[in-house]
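[1] just to be clear, the model below is a prediction. Sequence and coordinates:
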Amino acid sequence: MSQTITQEIDADRRRWLGLIVLLAGAFLPPLDFFIVNVALPSIRDDFQASSSMMQLVVSAYATTYAVMLITGGRLGDLYGRRNTFLWGMGMFAAASLLCGASWSPVSLVAGRVLQGFSAAIMAPQALASINAIFPDSEKPQALSLYSLTFGLASMAGLFLGGALIALDILGLGWRTIFLINIPVIAIAIPSAYSLLKETRSERPKRLDVGGAVLIATTLAALIVPLIEGREAGWPAWSFISLACVLPLGLVLWRYELRLEAEGLDPIFAPSLLRTSGLKKGLLAALLFYALAAFWLVFSVYQQAGLGHSPFQAGLSILPAAAGFIVGPLVNPWLARRAGKYAAATGMLFQVFGLVYTAVLVARGSPEYLPLPLFLIGMGQGVGLPNLVGNIVKLVDRQSSGLASGLVTSMFQISGALSVAIIGGLFFGLAGGAQDRQMIANAYAASAIVIAACIFIAAVLSVALPKRQHS
């Protein structure tokens, strides 16, 4: 009897220690999306790179991550979640090493593509393993820690980027923001191997390689000319590429329809999009995550517009980090009282905060930015979980996993698109990034555009159907 109790205690301890490893895998992908923003001015100065190449450093990662996310989840179902997690972590370490040792902007972008690819293989295994390993009684607590990880990663990335550049460890400068991943993964891989139990789906779905390739091609045809076209003076190839987006999208749609009709496993189920309100919800998700571009333009404004160091730029984000922590704390109270309007309430906090920052920056009063930044962070902490919940509840329980994957992918696609479009607007208005007032005006215009996107997302979230599937 005592031996059985001891075994149960050991199994319980291993589960929670294993959760720490899984959370490290969930922490690194969002961290590496946000940590780059503060470092971009330093990277640009080091390589004498164009602003469009710097946008690619962000969007190449986000696009690859978005495209491969669902495929990465299916790899774990097929080949085992622990093994796939380990492979993803190993590839992420190699990609981080390539980024840290990059010798040109092109090699850095290549490293970021590989980072996005490996992050998409690694990250889905964390949530799938939590669902498989933890009993129902412990699952809510484990999932709460998983959700908290994303907020901490985004805020830690924005602060840590500036801190690491300021420390200038071994004279490596901005390269440490990538190399810091390697010791973390060096500890996590053997820990995952010894602590995590191998799990896999009882009925795994096949990989839709064709769908993944078509999505990647379509997004590349849209995003690359939006970023590179402006810098190159809008050459003919940029218009040809943009003209190919619609035909490629139609080919993708018909390909996925054919797979579903044949009873195969498309990367997304076209029939799911016929669910009442789901397309409206996914559009809301796309517009909501335009906030990803905010961290880019705010960081450049802090450094080029105010002359702050990367460390000071990182410190300036702390009010938003505090808001992001407070948001989830007040969310249960707000959700009980506001119901389906809780998502819109959070988004309106963000809209007010963004417009407030635009006014302060345009008037030359950056000392008052902490309050609106706090509102932006709090709005994100309230709006994000409620929007995801409102969208996922539109589908039946059997399809909730796929719907969650679609929402997450939509967020990542939005991150790439917003950096391309709103980042392009910012750099276009800022000119050569020498005149500080021009940079301030460019920031104000960009913040207003982001606020408009989030406001439309709030309206769409309110318009989602009241009747939801059980």
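    Arrived safely, thanks for sending.
[2] contacts and neighbour counts: CA atoms only from here.
    OK.
[3] any idea which helix is longest in the protein?
    helix 2-47 (DSSP state H).
[4] relative to helix 2-47, how tilted is the strand or helix carrying residue 422?
    Using DSSP states H and E, residue 422 falls within helix 400-430. Interaxial angle of helix 400-430 relative to helix 2-47 (axes from the mean of the first three to the mean of the last three Cα atoms, to 10 degrees): 20 degrees.
[5] how far off centre is helix 400-430?
    8 Å (Cα atoms, centre = their mean, to the nearest Å).
[6] in it, which residues are buried?
    Residues of helix 400-430 classed as buried under the neighbour-count rule (16 or more other Cα atoms under 10 Å) are 400, 402-430.
[7] now the element after that helix, going C-ward?
    helix 436-462.
[8] got the angle for that following helix vs helix 400-430?
    Going by the same axes, to 10 degrees, helix 436-462 is angled at 150 degrees with respect to helix 400-430.
[9] how about the residue nearest the centre of the chain, what does it touch?
    Nearest residue to the geometric centre of the chain (Cα atoms, centre = their mean): residue 412, 4.9 Å. Contacts for residue 412 (Cα atoms under 8 Å, 6 or more residues apart in numbering) come out as 62-63, 65-66, 289.
[10] the residues you listed in strands, which ones?
    Among the contacts of residue 412, no member is found in strands (DSSP state E).
[11] pull the most distant pair out of these.
    Maximum pairwise distance in these, criterion Cα to Cα, is 14.8 Å, between 65 and 289.
[12] and here's the other structure:
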Amino acid sequence: MNPRRWPALAVMLIAAYMDLLDTTIVTVALPSIQRDLGASDAALQWIAAGYTLAFALALITGGRLGDMYGRKRLFLIGVAGFTVASALSGLASGPGMLIAARIGQGAAAAIMIPQLLTVVQVGFREDERPKAFGLYGMVLALGGVSGPLLGGYLTEADLFGWEWRTIFLINIPVGVIAFAGSALLMTESRAQQRLRLDPAGMLLVTIALLALVYPLIQGRELGWPTWTFVAMGAAVPILAIFWAHERRRSRVDGSALIDPALFHERSVIAGLLVAFVFFASTSYFFVLTLHLQVGLHFSALETGLSFLPFAGGVIIGSGAAGQIVPRIGRAVVTVGALVEAASIITMIVVVSRYGDALSAWQLAPGLVGAGLGLALVSATLVTITLSGVPGNHAGSASGLVNTTLQLGSAVGIAVIGVIFFAALPTGHPLQPGDFVEASRQSLHLAAGLAALACPLSLLLPATRPTRGAETVRETVAR
């Protein structure tokens, strides 16, 4: 047993915090980025969704690369790549460069993050793992709470005249520290069995998802030409080809990117469906940020502070889930989705009633409820989804669940963003009141998706996870 495992974990957690921070910190800086770079509405969607999409697409492959070539080696490559991509994001001269750098960040994170959880799983004794995963959970909570607040502060502080660029450039010293510490303290490990990559599978699923997401984000600005609908329709047969390829690879050498055997379990099919729909609904933060900053002229810091009630709801929900999951099992997912839908409806009512006089305090009850609902679903869904999966498929299944969560979020930003921007009037300068109707329409979709997750959750097996198995930290890479 490596005596440096705890110090090594500490520096790896620094890198994990850096990654999670960049998932949430950019949201409140979007209006500032748009003003400075002249970014279009579609570019804003790509800046937010490009990171998540790249992370989702490369996540499973990132974990397999670590098993094949060494987890320490891949972790260091991921940290280095993330740091370089952060520097390029901060130095971006235009929207295109920033989007490309954000995609690079997401791909690097997908190489980096799976190694952390695998190292904990193989490098710590069984009695040590709960503490190690608990520390990782604390980092997740800290990143979720501090991201919007830190992003708002750094953007508004305008350090060295860098404005929004600081949220990316701050990763450079943090990344250097994480790289040096990990290089010094981590020990190398890799899977004992021989594994192979599935590049064709990765290419097919990437093409299919881009065929769906790209037209959704770009279509409105281009006037919805015919090719956008053709591309979205083509995603279905491409996914069918991908599935046939995965079945063949599984039979030939067991190297499929996604093992088809996983879909023999009812819990996996139902869990992935609920995860995709529910996490697509959580993309309302994209809309609320633009409503508060562009529509109501909140500062970046004021916007970050406005989202603090959401973090409070997450903390309360995480604690409550640990107590009630062993008692009522899948019903927690149903209740959580219902709370999420009701909370978004509460925000719709508040936005409609107060219009351009809306304050952060008036949004607070809905945000607390939304955080509570998210925590209840997140703390339960993955465990139930994996409840019937054999141990030899646990790693692949957890990676698949993670990928689905990220894809749901990315597609949610694309679809909800299309509705939001399409509802904004054109031909005259936007007024605060113009954002009310746009937000109402997009929030209605978010509430509908959360509500849809309620009946879908009834497809989950009626399992009641034990207290020791409930934690999502052992199976979720974010």
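    Now that the structure is in, tell me what you want to look at. Not measured: the values here are computed from a predicted model.
[13] what's the TM-score here?
    TM-score for the superposed chains, counting by TM-score structural alignment, normalised by the length of structure 1: 0.94, backed by 460 aligned residues with a Cα RMSD of 1.8 Å.
[14] save the contacts of residue 412 of structure 1 as CSV, and put in distance to residue 167 of structure 1 and neighbour count too.
    Listed next are those as CSV, based on distance: Cα to Cα, whole Å; neighbours: other Cα atoms under 10 Å:
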residue, distance to residue 167 of structure 1, neighbour count
62, 27, 30
63, 31, 26
65, 29, 29
66, 32, 29
289, 31, 25
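[15] next, format those residues as CSV and append distance to residue 458 of structure 1.
    Below are the contacts of residue 412 of structure 1 laid out as CSV (distance: Cα to Cα, whole Å):
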residue, distance to residue 458 of structure 1
62, 23
63, 24
65, 25
66, 23
289, 12
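[16] the residues you listed in helices, which ones?
    Using DSSP H, the contacts of residue 412 of structure 1 in helices are 62-63, 65-66.
[17] burial measure for the aligned residue in structure 2 for residue 317 of structure 1, as a count.
    Residue 317 of structure 1 maps onto residue 307 in structure 2, with residues paired by TM-score structural alignment. For residue 307 of structure 2, the neighbour count with other Cα atoms under 10 Å is 23.
[18] so who does residue 307 of structure 2 touch?
    Shown in contact with residue 307 of structure 2 (Cα under 8 Å, 6+ apart): 148, 364, 367.
[19] and for residue 422 of structure 1?
    Listed by Cα under 8 Å, 6+ apart, the contact set of residue 422 of structure 1 reads 293, 446, 449-450.
[20] that one maps to what in structure 2?
    Using TM-score structural alignment, the partner of residue 422 of structure 1 in structure 2 is residue 416.
[21] and its match, how close does it get to residue 107 of structure 2?
    24 Å (Cα to Cα, to the nearest Å).
[22] out of the contacts of residue 412 of structure 1, the closest to residue 306 of structure 1 would be?
    Comparing the contacts of residue 412 of structure 1 against residue 306 of structure 1 with Cα to Cα places residue 289 closest, at 26.0 Å.
[23] identify the residues contacting the closest one.
    Contact analysis of residue 289 of structure 1 by Cα under 8 Å, 6+ apart lists 411-412, 414-415, 418, 454.
[24] what about the closest residue to residue 44 of structure 2 other than its chain neighbours, distance to residue 287 of structure 2?
    Leaving out its chain neighbours, the residue that sits closest to residue 44 of structure 2 by Cα to Cα, 6 or more residues apart in numbering is residue 30, at 6.7 Å. Separation of residue 30 of structure 2 from residue 287 of structure 2 (Cα to Cα) stands at 11 Å.
[25] more neighbours: which of these two?
    More neighbours surround residue 30 than the other of residue 30 of structure 2 and residue 287, with 25 against 22 (other Cα under 10 Å).
[26] counterpart of the more buried one over in structure 1?
    Mapped onto structure 1 by TM-score structural alignment, residue 30 of structure 2 lines up with residue 40.
[27] that match contacts residue 52, doesn't it?
    No. Checked against Cα atoms under 8 Å, the pair residue 40 of structure 1 and residue 52 is beyond contact range at 11.3 Å.
[28] list the residues that contact both of these two?
    Among the neighbours of residue 40 of structure 1, none is also in contact with residue 52 (Cα under 8 Å, 6+ apart).
[29] count of neighbours near the aligned partner of residue 322 of structure 2 in structure 1?
    Under the alignment by TM-score structural alignment, residue 322 of structure 2 pairs with residue 332 in structure 1. Around residue 332 of structure 1 there are 14 other residues, counting by other Cα under 10 Å.
[30] where's residue 332 of structure 1, which helix or strand?
    In this structure, residue 332 of structure 1 sits in helix 318-338 according to DSSP H and E.
[31] helix or strand right after that helix?
    Heading C-terminal from helix 318-338 of structure 1 (DSSP H and E), you reach helix 342-362.
[32] now that following helix: which residue numbers in structure 2?
    Helix 342-362 of structure 1 maps onto residues 332-352 of structure 2, going by TM-score structural alignment.
[33] I'm done for today, thanks for sticking with me.
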